[in-house]
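Chemist: Quick one: sequence and predicted model below, then my questions.
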Amino acid sequence: MDREQEEMQFLGFFGIIKESIKIIFTWRKIFSQITLALILPLSFIFLAHIEISDLLFGKIGHDEHELEHAKADSPKYNKLSDHVTTDIIELWLFRVVYFVLYFIFSLLSTSAVVYTIACVYTSKPIAFGSVMSVVPKVWKRLMITFLWSFLAVFAYNVVTFLVFYLLVVLIDSAVIVIALFFILLILYFSGLAYITVIWHLAGVISVLEDIYGIQAMFKSKNLIKGKLGVSIAIILLLPIGSAVIQTVFNIFVAYGSGSGFVRLGAAILCFLLLLKLILFGLVVQTVIYFVCKSYHHENINKSALADHLEVYLLAEYVPLKSQDLQLERVDV
């Protein structure tokens, strides 16, 4: 990271993207190793989940269709009913396994990338072995933060559902309901984007500072002020890109009826694009952290941060005190 910390506050939408891409290409060897070790299985799990879910849903749909045309209480009906129940259980068990694996590799990938960029920022030598040895020491802190973030999203969705439900129940006018529905829908997605940005930045804070969980989320909320619009615009590129890749994968692979060559080519293309998108997302959220710190004139002591990173390698994790990460506020 060639820029001085004071200069990073001036990075906008394209500046942050350019800086993130520059970091990836400058340190492409270590990022390639992290990608092969952690992001590759993460991408494979994501795409495999789409394909297998499609097969399981197809199986359930077929058995339910046969069940509708079978005579009630007949041996065939009972057998098909058991098949449908088994299919649904298989689907839910698969989803649980998918969620656990995806969650674990997401935490590991985030830990590895954030640590690597912190080493880049402090000009600390980076080796793949040292990065992988650090990951197990920070992923638990990151897990707690992600669980709090998940709880926040869950609560947000529950409240939103209740608001929409009361809207339909209490208002008789269909025109007013539809108008309010679209207004609330816009507000809902705006709030969800805001929570998503806080979620991503809180993950970086959990690795680099002495707080995690709900405290990291509150710290993220304060840190993002002033750079909220730019951060949301950049972070939204990730789900949009993911949605595009998933759509292409569904059309040409999961639901594809073309030749095997076309399906294979589309699957490989989606896989490679997803690899790059996940890596870019992890790098850009860390760059946003340093940009926000710079914007609030919170100088990060590179020497203290380097010592903090060294502790990961030499001993049990000892959190870096927050005052080491913001020793002074620079007056501009």
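Modeler: Nice, I can see it.
Chemist: from here on, contacts and neighbour counts on C-alpha atoms
Modeler: Noted.
Chemist: State the number of residues packed around the nearest residue to Ser294 once chain neighbours are set aside.
Modeler: Residue nearest to Ser294 in three dimensions, not counting chain neighbours: Gln9, with 4.9 Å by CA to CA, 6 or more residues apart in numbering. Counted with other CA atoms under 10 Å, the burial measure for Gln9 works out to 19 neighbours.
Chemist: got the contact list for Gln9?
Modeler: Going by CA atoms under 8 Å, 6 or more residues apart in numbering, Gln9 touches Val291, Cys292, Lys293, Ser294, Tyr295.
Chemist: in which helix or strand would I find the third one?
Modeler: With elements delineated by DSSP states H and E, Lys293 resides in helix 260-295, which encompasses its position.
Chemist: buried stuff in that helix?
Modeler: By neighbour count, and taking 16 or more other CA atoms under 10 Å as the criterion, the buried residues in helix 260-295 are 263, 266-267, 270-271, 274-275, 277-295.
Chemist: do stretch 20-38 as well
Modeler: For stretch 20-38, the neighbour count (16+ other CA under 10 Å) marks Ser20, Ile21, Ile23, Ile24, Ile30, Phe31, Ser32, Ile34, Thr35, Ala37, Leu38 as buried.
Chemist: tell me which element the third one falls in.
Modeler: Same thing as Ile23. Using DSSP H and E, Ile23 sits within helix 13-26.
Chemist: if we can go back for a sec, which other helices and strands does the helix holding Lys293 contact?
Modeler: In this structure, helix 260-295 makes packing contacts with helix 5-8, helix 13-26, helix 40-68, helix 75-121, helix 174-208, helix 228-235, helix 237-249, judged by 3 or more CA pairs under 8 Å, 6 or more residues apart in numbering; DSSP states H and E.
Chemist: Between those helices, which one is closest to Val159.
Modeler: Ranking these by proximity to Val159 (CA to CA) places helix 174-208 first, at 10.3 Å.
Chemist: Show me which positions of that closest one end up buried.
Modeler: Along helix 174-208, these residues count as buried under the neighbour rule (16+ other CA under 10 Å): 177, 181, 184, 193-208.
Chemist: and here's the other structure:
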Amino acid sequence: MGQLIGAQSSPRSIRSAHLRPELPEVDAVPPMNALEILRETVRILRADPSSFMTILALLVFPVSIALLSNAFIDASIVGALARRLILLAVASGLPLTHFLKQLCYHLAGTVVSSIVCFPLLLTFLLVAKASIAYSVACIYAGKRVVAAEFITMARRIAGRVVTTYLWVCVTISSCLAVFLVLLVAVCNAFAVLMYPPQIIVYPALLTVLVFSMVYAHTIIICNLAGVISVLEDVSGLMALLRSVRLIRGQTQAGLLIFLGSTIGMAFVEGLFEHRVKTLSYGDGSSRLWEGPLLVLMYSFVVLVDSMMSAVFYFTCRSFSMEMITADDSMEEQEMIASKLEDVS
């Protein structure tokens, strides 16, 4: 594990001015596309599987159990919120279809689950993501991951990590609130113009499509901000702004990472809903092995997603520094050219 992961890493060493002294010095990681980031993530996982599997078992697995099983969620609350959303959608002019009902129930379940599981997300999942980012940085630096060193560092960065996470929650909640307000406004505008519900569906779908792109960008920025709060001495709004600057030129790779992670999580959630909550063989014994297996699969997807976010941070930072170097070179060339013109 003493060697740097990724044969394509540059030999020159780059240390960000924002990095804390206790963090290892990381060599430059060249810009990668989404597939290369996935391959790099697999190499990092193979370099130190014990550390990442420990994080998965102790921190990610409990959160996955709570999110998939909905053990702490009252179904009546989800149903009441879903009915309110359905009434709001119908009052806005949308037709009452089976897809609309399922969408409202899914949205209500996601909101209630996020609120109920917030203590777990603020503790277990936040510590898991911080430890994953730190472990990836250690492996890139050719340094052994030591739990005692991470605990010491965690005490110093806990404030800024929590602050950044709260800003992330506010950002995502605001994005969802703006979407709902915009969707209702668009539907009501077409309803006032006396368009039938079958026609109102199309501008509503267009609004959902635009929101999906905005939401994907928001999640990418928020995930990157979480890594930044661990590896750099910034937090909160400044971490989000730093994330926006870093992601320039790497948006496509970030979108593909988000798409792959979302599909993976949705696939496992669908299997858990269908195989564990709905179906069973005979006396229901299938749940005894299918349930833990699907929870483990979901935990692994969360682990890989967090690792890819950390790798994405390093490649974005390297790309950003290369762009700065290129700009400086262009300025120097322009200055030399202007001096030559003055001499001539």
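Modeler: Noted; the coordinates are in hand. None of the values given here were measured: they were computed from a predicted structure.
Chemist: The residue nearest to Ser294 of structure 1 -> structure 2?
Modeler: Using TM-score structural alignment as the criterion, Gln9 of structure 1 maps onto Pro30 of structure 2.
Chemist: do the same with Ile235 of structure 1
Modeler: Using TM-score structural alignment, the equivalent of Ile235 of structure 1 in structure 2 is Phe258.
Chemist: where's that match relative to Leu205 of structure 2, distance?
Modeler: 21 Å (CA to CA, to the nearest Å).
Chemist: What separates the first and last residues of stretch 204-219 of structure 1, distance-wise?
Modeler: Taking CA to CA as the measure, stretch 204-219 of structure 1 stretches 11 Å from start to finish.
Chemist: quick one: it aligns where in structure 2?
Modeler: Aligning stretch 204-219 of structure 1 against structure 2 (TM-score structural alignment) gives residues 227-242.
Chemist: ok, now stretch 277-292 of structure 1?
Modeler: Counting by TM-score structural alignment, stretch 277-292 of structure 1 corresponds to 301-316 in structure 2.
Chemist: what's the average distance of that stretch to structure 1?
Modeler: Aligned to structure 1 and superposed, stretch 301-316 of structure 2 gives a mean residue distance of 0.7 Å (mean CA distance after the TM-score superposition for structure 1).
Chemist: Check stretch 256-265 of structure 2 too.
Modeler: Stretch 256-265 of structure 2: mean distance to aligned residues in structure 1 after superposition is 1.6 Å, counting by mean CA distance after the TM-score superposition for structure 1.
Chemist: Which residue, other than its chain neighbours, is closest to Gln250 of structure 2?
Modeler: Excluding its sequence neighbours, the residue lying closest to Gln250 of structure 2 (CA to CA, 6+ apart) is Cys316, at 6.7 Å.
Chemist: In contact with the one you found, which residues are there?
Modeler: Each residue near Cys316 of structure 2 by CA under 8 Å, 6+ apart is listed here: Pro31, Leu246, Ile247, Gln250.
Chemist: What is the burial count for Pro31 of structure 2?
Modeler: Once other CA under 10 Å is used to define contacts, Pro31 of structure 2 is seen to have 20 neighbours.
Chemist: Quick check: the nearest residue to it once chain neighbours are set aside vs Leu45 of structure 2, distance?
Modeler: By the measure of CA to CA, 6+ apart, the closest residue to Pro31 of structure 2 outside its immediate chain neighbours is Thr315, 4.8 Å from it. With distances defined as CA to CA, the gap from Thr315 of structure 2 to Leu45 of structure 2 amounts to 17 Å.
Chemist: Kindly report the same for Leu100 of structure 2.
Modeler: With distances defined as CA to CA, the gap from Leu100 of structure 2 to Leu45 of structure 2 amounts to 40 Å.
Chemist: Mind telling me which residue is nearest the centre of structure 2?
Modeler: Compute the mean C-alpha point of structure 2, and by CA atoms, centre = their mean the closest residue is Asn223, 4.1 Å away.
Chemist: Report the spatially closest residue to that one, excluding sequence-adjacent ones.
Modeler: Once flanking residues are discounted, Asn223 of structure 2 sits nearest to Ser309: 6.6 Å by CA to CA, 6+ apart.
Chemist: you'd agree that neighbour is up against Leu224?
Modeler: Yes - assessed by CA atoms under 8 Å, Ser309 of structure 2 is found in contact with Leu224 at 6.3 Å.
Chemist: Residue in structure 2 paired with Tyr312 of structure 1?
Modeler: Alignment note (TM-score structural alignment): Tyr312 of structure 1 has no counterpart in structure 2.
Chemist: and Tyr312 of structure 1, how many neighbours does it have?
Modeler: Should you count by other CA under 10 Å, Tyr312 of structure 1 turns out to have 21 residues around it.
Chemist: tell me the angle the helix or strand it falls within makes with helix 75-121.
Modeler: In the assignment (DSSP H and E), Tyr312 of structure 1 maps to helix 302-314. Note on geometry: by axes from the mean of the first three to the mean of the last three CA atoms, to 10 degrees, helix 302-314 of structure 1 and helix 75-121 are set 130 degrees apart in direction.
Chemist: Can you list the buried residues in helix 302-314 of structure 1?
Modeler: Within helix 302-314 of structure 1, the residues scored as buried using 16+ other CA under 10 Å are Lys302, Ala304, Leu305, Ala306, His308, Leu309, Glu310, Val311, Tyr312.
Chemist: hang on, isn't the fourth one packed against Cys119?
Modeler: Yes - here Ala306 of structure 1 reaches Cys119: they are 7.1 Å apart, a contact under CA under 8 Å.
Chemist: Lys277 of structure 2 -> structure 1?
Modeler: Going residue by residue (TM-score structural alignment), Lys277 of structure 2 aligns to Ala254.
Chemist: What is the burial count for the nearest residue in space to its match that is not next to it in sequence?
Modeler: Closest residue to Ala254 of structure 1 in three dimensions, ignoring its sequence neighbours and counting by CA to CA, 6+ apart: Glu51, at 5.3 Å. Applying the criterion other CA under 10 Å, we find 15 residues in the vicinity of Glu51 of structure 1.
Chemist: Roughly how far does Glu51 of structure 1 sit from Ile195 of structure 1?
Modeler: As it turns out, when the distance is counted by CA to CA, Glu51 of structure 1 lies 29 Å from Ile195 of structure 1.
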